[in-house]
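> Please find the sequence and the predicted model below.
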Amino acid sequence: MVFPLEFAIRLYLLKFTMYLNCLVEELHSLCRDIKNYCGDKRMRRTILQNIVIGCYRHQRLYEMNLFLNKIFGATVGISILQVFIQLTVDAFFACFHLSGHISVLGKYGVSLIPTLTILLVTLISSKECMDAAKRIPVAVHSIKHKVTDLKLAILIENFSLQLLHEKIVFDAKGFVILDCNLLRGMLSSITTYMVFFIQLAPQYN
C-alpha cells in the first residue's frame, strides 16, 4: 500500500530530478562555450560580447538554483527523513526476523524501494549538477591566460568573482547537501544503530 504522502513525495522527486537534468545540460553547454571563447582568432568585440553573455547565462542558472531550492527543498528534506526512518524501522524488524524472535518483516518495506531508488537518482543528478558548476571556474581560468587585452582581462576577473559568490549548491533548506555522501551517511547511521541494537537486545532462551 502506498500512502498519498509517499506517492506525492515520489512525484516531487521525479519532477525535481527532471529540472536538475535540464540544469546539468545548460551548465555543460555554458562550460563548452566558455572554453571556445578564445579557441580561435576572433574580434575583440565578439569575445567581450560572449563573456558578457556567459555572465548573464550563469546568473540565470544561479537564479534557477535558488528557485529549485526554495520550491523543492522542504519536500526533499521530508523525503530524506521519511526514507531514513523507514529504513531504520525495517532494519529493526529484519534483525528480529533473523534472530528468530519475530517472523514478520517491516510491513511497508517493499513500498520503500521505489522511493529509495528515486531518491538515489535525485542525489546522483544533484551531484552531477554541482560538479558541472565547479568546472565553469576552471574553464574561465583557462582562458584568462590567453588574454592580453586589459579590459577583457578585467571582465574575465569579474566573471570569476561572480562564480565565486554565486555557487550552485542544492540542499534541503540548508539542512544537508544533496549528494551521494548523504545516502552513505544514512546507511552508516542505520548500521551503527543496528550494531547497538544487536549488542543491547535482550537474550531469550
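Perfect, I can see it now. Numbers count the residues shown, from 1 in each chain.
> can we go C-alpha only for contacts and neighbour counts from here?
Will do.
> show me the contacts for the residue nearest in space to the middle of the chain.
With distances taken as Cα atoms, centre = their mean, the residue of the chain nearest its centroid is Ser126 (2.3 Å). Ser126 sits next to 17, 20, 170, 178-179 when contact means Cα atoms under 8 Å, 6 or more residues apart in numbering.
> What separation is there between it and Asp171?
9 Å (Cα to Cα, to the nearest Å).
> which neighbours do the two share?
Counting by Cα under 8 Å, 6+ apart, the residues touching both Ser126 and Asp171 are Leu178.
> one step back: mind checking what secondary structure the residue nearest to the centre of the chain has?
Assigned with DSSP: H, G, I helix; E, B strand; the rest coil, Ser126 falls in the helix class.
> putting a second one here so we can go through both:
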Amino acid sequence: PIYCNINEIRSKPFLMGKCKNMPSVERLEGRIVLINSTKIYTKLCEISRLINRIYNIQIFVSIMSRFVMITTQLINTYNTIRDPSGGDIVLYVVLFLYIGLHFSKIFMVTNVSASTSSKAKDIAICIHDMWGLLPEFNSEIQNFSLQILHQNLKFTACGFFTLDQTLINSVIASVTTYFIIVIQLEKTF
C-alpha cells in the first residue's frame, strides 16, 4: 500500500523551512525524491498493467465460472429447500457455504483490484499537498500530477468488465435476475 502522511513529509530535512533559505544540497535532495517518486510510480503502474495482461484470461474465466456456479447452486439450493423430502440442515449449510465460497472469490479479486486503483489515485492527493510545501519544484510536481492523471490505472477481465465494486453489484443483480426468471418459468411449466 502507498500511504502519504503530510506531517511525515514536512519533517524531512529537505522540506524544513522555506525553499529560498535551504542550502542547495537539500533542494537537490528534494528534486531527487520527486524524480525517484515519479520513476517508482511509473514502474508500479507498468507492473500492474503487465500483471493485468498476464492474468486477463484467467480472471475472466474464473469470474464467469464462479457466476455460473453461484447461479446454478442457488437454483439447486432452492429446489432442495422446496422439496419436502429434501435434506437436513447440514445439507442447507453446506449448500450456502458453497455459494459463499464462490462469491468470496469474486469479492477478493475485485477488492484487491479496486483498492490498488484507489491507492494509485490517492497519490494525486499527496502530490497536491506537496504543491504548497515545495514551490520551487512546482513544475516537477505539475508534471507528476499530469502523469498520474494520464495513467488511469484500472484492472479489467479481458476488457469485458472493470474489476471494481460495481462488478459485485452487477453479479448480485444478474444472479438475482436469473434466479427469479427460473422460479417464474418453473411455476408456468
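It's in. Since the model is a prediction, treat every value here as computed from it, not as a measurement.
> picking that back up, tell me, of the contacts of Ser126 of the first structure, which are also contacts in the second structure.
For those, the contacts that persist in the second structure are 170, 178-179, with contact defined as both residues aligned by TM-score structural alignment, their matches' Cα atoms under 8 Å.
> Could you list which residues are in contact with the aligned residue in the second structure for Val140 of the first structure?
Val140 of the first structure maps onto Ile127 in the second structure, with residues paired by TM-score structural alignment. Contacts for Ile127 of the second structure (Cα under 8 Å, 6+ apart) come out as 141, 144-145.
> Let's see that with 7 Å instead.
141, 145 (Cα atoms under 7 Å, 6 or more residues apart in numbering).
> Quick check: which element contains it?
helix 89-133 (DSSP states H and E).
> repeat for Asn169 of the second structure
Assigned by DSSP H and E, Asn169 of the second structure belongs to helix 165-188.
> other SSEs contacting that helix?
With contacts defined as 3 or more Cα pairs under 7 Å, 6 or more residues apart in numbering; DSSP states H and E, helix 165-188 of the second structure has these neighbours: helix 56-82, helix 89-133.
> What is the equivalent residue in the second structure for the residue nearest to the centre of the first structure?
Aligned partner of Ser126 of the first structure by TM-score structural alignment: Ser113.
> How much space separates that match from Leu149 of the second structure?
18 Å.
> How many neighbouring residues does Gly39 of the first structure have?
By other Cα atoms under 10 Å, 11 other residues sit near Gly39 of the first structure.
> Need the three-state assignment for it.
Quick answer, by three-state DSSP: Gly39 of the first structure is coil.
> ok, it - contacts?
With Cα under 7 Å, 6+ apart, Gly39 of the first structure has no contacts at all.
> how near is it to Ser99 of the first structure?
Distance, Gly39 of the first structure to Ser99 of the first structure, by Cα to Cα: 66 Å.
> repeat for Ala153 of the first structure
Distance from Ala153 of the first structure to Ser99 of the first structure, by Cα to Cα: 68 Å.
> what's the answer for Gln203 of the first structure, then?
Taking Cα to Cα, one finds Gln203 of the first structure at 10 Å from Ser99 of the first structure.
> now Leu61 of the first structure
For Leu61 of the first structure relative to Ser99 of the first structure (Cα to Cα), the value is 52 Å.
> More neighbours: those two, which one.
Neighbour count, other Cα under 10 Å: between Leu61 of the first structure and Ser99, Leu61 has more, with 20 against 13.
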